[in-house]
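Undergrad: Let's see this in three dimensions:
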Amino acid sequence: MRIAFYGSSLLSAYWNGAATYYRGILSALAGHGHRITFYEPDAFDRQSHRDIDPPDYAEVVVYPATGEGLARVVAAAAAADVVVKASGVGVFDDELLDGILAAANPGALRIFWDVDAPATLAEMRADPGHVLHRALSQLDRVLTYGGGPPVIAAYEGFGARACIPVYNALDPATHHPVPPDPRFAADLAFLGNRLPDREARVERFFLVAAARLPERAFLLGGSGWETRGLPPNVRHVGHVGTRDHNAFNTSPRAVLNIARDSMAAVGFSPATRVFEAAGAGACLITDAWEGLDLFLKPDAEVLVARDGRDVADHVAALTPERARAIGEAARARVLDRHTYALRGVEVDRILREAAAEKAERGVLVLERSTA
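TA: This next block holds a predicted model:
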């Protein structure tokens, strides 16, 4: 199938947490014979912070963030068998969704792919005029990168024909064990940009733990923390490019995952970082959220914390041998059950089933119209 995918950025992970997810999913889909064009706006300084070259699994069209650029890429939807509008493009989001739904040929699949379903659903509840309220009836599928039963129920309650989570996963060719790097040596490391709905949880889980263990070394990666006061045993290294993620994960004794407020509240939303860390064989400590045991087994493949006190207790008790055992078990689990190759099989099936269903609906409509 010819897939036209409208997202934030495939080429740059700069302030773009969905990049790894897009790359894994689309690379796997290309392996099933799908021809993909990814449309991304030239915005947010991402093009000057590219971390990959244009890949061979998708044609990438970078368009100016102008009305003229919008019109050009919307018109291109007419040539696709599948049109996908992802959430969070950041430029002309509503106009893109309305435009590609109108431009797509009648037989094309129309899909909304939500990479932040809790936030989108909160917006829909607060705004009766939200673009998705009028678009859902035109969509063949809503796909999300997490959320589980609560998100499915919410979207279908709003009128979605079907909502299917397609979870984050591991690309073992990209995220894998590497030798430790002294730049990232620490007892515990956390990587994440400073965001309004994450900062309080970073304080609760990471900074509180650091304050409780002043003799231990803590490492903070990500943008936006430069102006935040940090305990003296926390070293901030700024933005960490994707090329350094493996070293960031393998060098500390343990790494910490902290879900954003909305993701933690909904559950069933493993961040990309969970699979990246597991793929590198890192010992992962995560905040507690519903659905975690679907992906990793607590105490054997991941350590779970309810607050900073728990994090500190885990760090204080963790030996190199136990850290290594947990990391190896997590890596084995995700390689067996949570790779993008497996997600590609899943999405390929979703597309083919949706296309068959749409074709059948079309026949039925034609039969009724000629009866």
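
Undergrad: Please make it C-alpha for all contacts and neighbour counts, starting now.
TA: Fine.

Undergrad: got the residue ranges for the strands in this protein?
TA: 2-6, 35-42, 59-64, 82-86, 109-114, 141-144, 163-165, 188-191, 218-221, 234-238, 254-257, 284-287, 303-305 (DSSP state E).

Undergrad: so what does the longest one touch, helix or strand wise?
TA: In this structure, strand 35-42 makes packing contacts with strand 2-6, strand 59-64, judged by 3 or more C-alpha pairs under 8 Å, 6 or more residues apart in numbering; DSSP states H and E.

Undergrad: Same question for the last one.
TA: Secondary-structure packing of strand 303-305 (3+ C-alpha pairs under 8 Å, 6+ apart): strand 284-287.

Undergrad: Please tell me how far Phe5 sits from His130.
TA: Separation of Phe5 from His130 (C-alpha to C-alpha, to the nearest Å): 21 Å.

Undergrad: Neighbour count: the two, which is higher?
TA: Phe5 (25 against 14; other C-alpha atoms under 10 Å).

Undergrad: Now show me the structure for the sequence below, then we'll compare the two:
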Amino acid sequence: MSRPLHLVVLGLSLSSSWGNGHATTYRALLKAFAARGHRVTFLERDVPWYAAHRDLADPGYCELILYPDLAALRDLRPLLMRADAAIVGSYVPEGVAVGHWAVAAMREAGGVAAFYDIDTPVTLAKLARGDHEYLTPALIRAYDLYLSFTGGPVLDRLEREHGSPRARALYCSVDPAHYAPAAGAPAYDLSYLGTYSPDRQPTLERLLIEPARRAPHLRFVVAGPQYPADIAWPANVERREHVGPADHPAFYGLSRWTLNVTRADMRAAGYSPSVRLFEAAACGTPILSDTWPGLDTVLEPGREIVTAEDPETVLRVLTGTAEADRAALAQAARTRVLAAHSAGHRAMELEAALREAAGQPAAG
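TA: The predicted structure is shown next:
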């Protein structure tokens, strides 16, 4: 049997889920990774906007270290030198400097330096514009492993066009111990859970706000921070500023249907399932989604998920779907997600990718 690994993750946030989808992704993945017998240390930049909204002070399954700046991070080099692998995440503050530091330490220690891109299509669009906020072409070539939230053809592009030595898909996942169907009657016909994003807003307008205008007898809810004050919400759309991960199952349980909206760059690239897809499915809430290439490799349209591109389709689904069909679709999605997209599955994939990059045999 292969020995346990010590993994150091330098990510955007583990301590706060406010305004980002990274925290819930890291929490599920690293909890499951630690459950496989590995040691995990998470290094997070201590920034005021997350400090004011922390909802996980002590993860339990890993050591969480907050550092104030690059100088303090460099003082943690001995920790990195004792690790088997280091993962730097997308959108880490001063990510290029952090990445070069991590790669250099892993080169000296003989470990694996990896990049975990939770925003792959956005990252590639930024690189095409010459925007090197947290990644450069040189760093792509320097990392031993590029873990990508996006699968499909993008992986070939990362290796062929950008020079990554090894690009592997590592989708988000769901912790089945936390996300499960909640008891109680639904209070909303359609919900949406997500932070405001300008490139998602037109789809939200088309698939939720406009249907709400046309069907005042139905109830809708949009939860998430940073929405502009000038959005004209219909009277039958309830707004919630934030719903923490601990309350996600109850939120989905209040929804007859929930909406998945994909960012423009991710929709164009395809093969970029949102964590909300897996969370909602695990909670037994049927999903309405925009369409994108590769969706059918995650959930089967018509059997496990319903797609829509216009208000008419949304309203037809909300008002014309028999309750038995709605329940069957939700159950099929839940079964698929628990069989292929749990945090345990992702932890196995992560371990296999790290061992492959290190030239180690897969765990028995």
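
Undergrad: Superposing both, give me the TM-score.
TA: The TM-score (TM-score structural alignment, normalised by the length of the second structure) is 0.91; 354 aligned residues with a C-alpha RMSD of 2.0 Å.

Undergrad: any chance of the helices and strands packed on strand 35-42 of the first structure in TSV, with distance to Leu335 of the first structure too?
TA: Shown next, in TSV, are these (distance: least, C-alpha to C-alpha, whole Å):
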stretch	distance to Leu335 of the first structure
strand 2-6	27
strand 59-64	28
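
Undergrad: Out of the ones you listed, which is closest to Leu143 of the first structure?
TA: strand 2-6 (12.9 Å; C-alpha to C-alpha).

Undergrad: which residues in the second structure does that closest one align to?
TA: Mapped onto the second structure using TM-score structural alignment, strand 2-6 of the first structure spans residues 6-10.

Undergrad: What mean distance separates the matching stretch from the matching residues in the first structure?
TA: Here the mean offset of stretch 6-10 of the second structure against the first structure after fitting is 0.9 Å, by mean C-alpha distance after the TM-score superposition for the first structure.

Undergrad: In the second structure, what residue corresponds to Asn249 of the first structure?
TA: Checking TM-score structural alignment: Asn249 of the first structure goes with Tyr252.

Undergrad: burial count for that match?
TA: 30.

Undergrad: on that earlier part again, would you mind giving the strands of the first structure as a markdown table with distance to Asp197 of the first structure added?
TA: Listed next are the strands of the first structure as a markdown table, based on distance: least, C-alpha to C-alpha, whole Å:
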| stretch | distance to Asp197 of the first structure |
| --- | --- |
| strand 2-6 | 25 |
| strand 35-42 | 25 |
| strand 59-64 | 29 |
| strand 82-86 | 21 |
| strand 109-114 | 18 |
| strand 141-144 | 19 |
| strand 163-165 | 22 |
| strand 188-191 | 15 |
| strand 218-221 | 17 |
| strand 234-238 | 19 |
| strand 254-257 | 14 |
| strand 284-287 | 15 |
| strand 303-305 | 19 |
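
Undergrad: Which one of the ones you listed lies nearest to Ile152 of the first structure?
TA: Nearest to Ile152 of the first structure, of all the strands of the first structure, is strand 163-165, at 5.3 Å by C-alpha to C-alpha.

Undergrad: The second structure: which residue goes with Pro54 of the first structure?
TA: Pro54 of the first structure maps onto Asp58 in the second structure, by TM-score structural alignment.

Undergrad: Might you report the residue contacts of that match?
TA: Taking C-alpha atoms under 8 Å, 6 or more residues apart in numbering as the criterion, Asp58 of the second structure is in contact with Leu64.

Undergrad: cool, and Tyr21 of the first structure?
TA: Asn168, Ala169, Thr272.

Undergrad: Quick one: map it onto the second structure.
TA: For Tyr21 of the first structure, the residue aligned by TM-score structural alignment is Thr25.

Undergrad: Distance of that match relative to Val174 of the second structure?
TA: Taken as C-alpha to C-alpha, the span from Thr25 of the second structure to Val174 of the second structure is 8 Å.

Undergrad: Can you pull the residues that touch both of these two?
TA: With C-alpha under 8 Å, 6+ apart, Thr25 of the second structure and Val174 have common neighbours Val275.

Undergrad: name the helices or strands packed onto the helix with the most length in the second structure?
TA: Determined from DSSP state H, the single longest helix within the second structure is helix 323-340. In terms of contacts (3+ C-alpha pairs under 8 Å, 6+ apart), helix 323-340 of the second structure is packed against helix 275-282.

Undergrad: Could you list every helix and strand in contact with the helix it packs on?
TA: helix 248-253, strand 255-260, strand 287-289, helix 323-340.
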